[in-house]
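**Student:** Attaching a predicted model along with its sequence, questions to come.
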Amino acid sequence: MSRSTYVQRTIRNTIVSEKSFKETLDSFLYELRFFHPVHADKMIEQAMEAKDPKVFDTLAEEASGRFGYLSFGDHKVHRYLNKFNPNRPVLESHAIALGTSPRAYSMTKHNQEATINFPLRITVTQRPNDDRASVTWDLPSSQIPNLHLNKTLANAAFFVDDKFEELIRFCSGTMDEKKYKKILSMDKGAKVGAWKDAGGPTLSKL
């Protein structure tokens, strides 16, 4: 038995960074704690061994960056393309996967099939004519089928939209300067906004 579901058209966004390509990429890797020694899978294993899901939340809180995200890997697209097509070298391009603790996964709680689009992904691509980056991402809410039928799910999806773009605007240097400086001045270990179960229309606020 099989079934087909109509998924509304994905909204794909691209912005040009105000920072150099290297600064933009480094900002993402830093905010996602890409070089943190404990991977999300290891955190899950530790929580299962302790038989306490709060262990994962604690570890994720400690390992995540200011925006509450963890790295799920950096796929260096240019390395493969240049390996198999050396006569037409392409500029540097990274497909970065990111996620966060289960508390933030309101969408997947209401619709487990939403995990087909999670972890979230962004691409950071070097531009050919200047030293900046093109940053591309799919709007999370646009990837969930029948979103209009579930108000709670819709609120959660819009919440994630907001948090996701906030991270992207910060790392690419396209955020309002006043807010950007306020985030930079935060104490070590502080988080931007609050990841919580999005049961209402409240969005992330600094």
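**Tutor:** Sure, I can see it.
**Student:** going forward, measure contacts and count neighbours with C-alpha atoms only.
**Tutor:** Fine.
**Student:** my guess is M43 meets E62, correct?
**Tutor:** No: using CA atoms under 8 Å, M43 is not in contact with E62, being 11.0 Å away.
**Student:** higher neighbour count, those two?
**Tutor:** M43 (19 against 11; other CA atoms under 10 Å).
**Student:** Pull out the buried residues from the helix or strand that one falls within.
**Tutor:** For M43, the host element (DSSP states H and E) is helix 40-50. By 16 or more other CA atoms under 10 Å, the buried positions in helix 40-50 come out as A40, M43, I44, Q46, A47.
**Student:** next up, a second structure to put side by side with the first:
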Amino acid sequence: MEENTAAVPQESRQPSAHDLEVLSRQLGRPVRDVVEIPARCVCGNPLVAATAPRLSNGTPFPTTFYLTHPVITSAVSRLEAGGLMNEMNERLTADDELAGAYRGAHEAYLQARNEIAHRSGTGAVPEIDGISAGGMPTRVKCLHVLVGHSLAAGPGVNPLGDQALDSITEWWTKDRCYCDGAWDTAGEAPSRDLSRHGPQGLPEIVGRPAPVRKSKTESESGKEGTA
């Protein structure tokens, strides 16, 4: 079986402050609750972030492997726009062997998440028991999730993630670095989180506390004292 040079050994998965800064720049927002870097570029930059199954604000988070590299995410978006997910869903209904392998990928995802929960100290998250991501085990709803899983787990685990990786070689391959110019490296890393999970800063990177979102009442009160 072909070696996946993007997947990294366990001892290299601990995220450094530099990794977290790069992830924040790749995503354009502060990353939250990243506990491992399961796949890296040949240059060492993160390709995939592993997120704790329960965020620090208490929210259950089933998407363990989050694809972060802008070149790969853009390439996968092209596949989605081209209708590859529809084709995959049709194959899942017609090909029992593929459907079985995809169910196996679902089980592997759950096992990997449980292992990460144990290593990170998160513990069990019963709210998402049996729930993986990306549409598994019966549908394809997000190719980015499947590609993130394939990069983290290595080839032969998620057949549709592997197929998607094979389909983006025009834009990205695991044996080359595509990081130069792929994200903004000037100035401070993003420190304001506008995502649905609420604000979370990276004090060790940007040198200031996480921003606090004001309530509507507080905001209106502040406006009254300004010109």
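**Tutor:** That came through fine. It should be emphasised that the depicted structure is a prediction, and the values quoted were computed from it without experimental measurement.
**Student:** List the TM-score for the superposed pair.
**Tutor:** After superposition, the two chains reach a TM-score (TM-score structural alignment, normalised by the length of structure 1) of 0.28; 107 aligned residues with a CA RMSD of 6.2 Å.
**Student:** so T14 of structure 1 sits in a helix?
**Tutor:** No: counting by DSSP: H, G, I helix; E, B strand; the rest coil, T14 of structure 1 falls outside a helix, being strand.
**Student:** need the longest helix for structure 1.
**Tutor:** The helix that spans the most residues within structure 1, counting by DSSP state H, is helix 151-172.
**Student:** Which element is encountered next along the chain beyond that one?
**Tutor:** The C-terminal neighbour of helix 151-172 of structure 1 among helices and strands, as given by DSSP H and E, is helix 177-184.
**Student:** What are the buried residues along that following helix?
**Tutor:** By 16+ other CA under 10 Å, the buried positions in helix 177-184 of structure 1 come out as I183.
**Student:** now the angle from the strand or helix carrying L98 of structure 1 to helix 40-50?
**Tutor:** Assigned by DSSP H and E, L98 of structure 1 belongs to strand 93-99. Angle of strand 93-99 of structure 1 versus helix 40-50, following axes from the mean of the first three to the mean of the last three CA atoms, to 10 degrees, is 20 degrees.
**Student:** list the helices and strands strand 93-99 of structure 1 packs on?
**Tutor:** strand 70-76, helix 77-84, strand 120-126 (3 or more CA pairs under 8 Å, 6 or more residues apart in numbering; DSSP states H and E).
**Student:** Out of those, indicate the one that is most buried.
**Tutor:** When those are scored by mean count of other CA atoms under 10 Å, the highest mean neighbour count falls to strand 120-126 (a mean of 22).
**Student:** And it, what does it pack against?
**Tutor:** If contacts are counted by 3+ CA pairs under 8 Å, 6+ apart, strand 120-126 of structure 1 sits against helix 21-31, strand 93-99, strand 132-138.
**Student:** Could you check the angle the longest one makes with strand 132-138?
**Tutor:** So that's helix 21-31 of structure 1. Angle, helix 21-31 of structure 1 to strand 132-138, by the same axes, to 10 degrees: 50 degrees.
**Student:** returning to that earlier point: got the buried residues of helix 40-50 of structure 1 as a markdown table, with distance to G99 of structure 1 columns?
**Tutor:** A markdown table is the format used below for the buried residues of helix 40-50 of structure 1 (distance: CA to CA, whole Å):
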| residue | distance to G99 of structure 1 |
| --- | --- |
| A40 | 9 |
| M43 | 13 |
| I44 | 13 |
| Q46 | 18 |
| A47 | 17 |
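**Student:** Just give me the closest of those residues to S27 of structure 1.
**Tutor:** Nearest to S27 of structure 1 out of the buried residues of helix 40-50 of structure 1 is A40 (CA to CA; 20.1 Å).
**Student:** There's contact between the closest one and A63 in this structure, I believe.
**Tutor:** No: A40 of structure 1 sits out of contact with A63 when judged by CA under 8 Å, with a separation of 9.0 Å.
**Student:** if I look at the two, which residues touch both of them?
**Tutor:** Both A40 of structure 1 and A63 are contacted by L70, under the criterion CA atoms under 8 Å, 6 or more residues apart in numbering.
**Student:** So L47 of structure 2, which state does it fall into?
**Tutor:** Here L47 of structure 2 takes the strand state, with states given by three-state DSSP.
**Student:** My read is that it contacts E36, right?
**Tutor:** No: using CA under 8 Å, L47 of structure 2 is not in contact with E36; the gap is 11.3 Å.
**Student:** Looking at the two, which is more packed in?
**Tutor:** L47 (30 against 24).
**Student:** how close does the more buried one get to L20 of structure 2?
**Tutor:** From L47 of structure 2 across to L20 of structure 2, the span is 12 Å (CA to CA, to the nearest Å).
**Student:** Now V22 of structure 2: which helix or strand?
**Tutor:** Element membership for V22 of structure 2 (DSSP H and E) is helix 17-27.
**Student:** If you count neighbours, what's buried in that helix?
**Tutor:** Per 16+ other CA under 10 Å, helix 17-27 of structure 2 contains these buried residues: D19, L20, E21, V22, L23, S24, R25, Q26.
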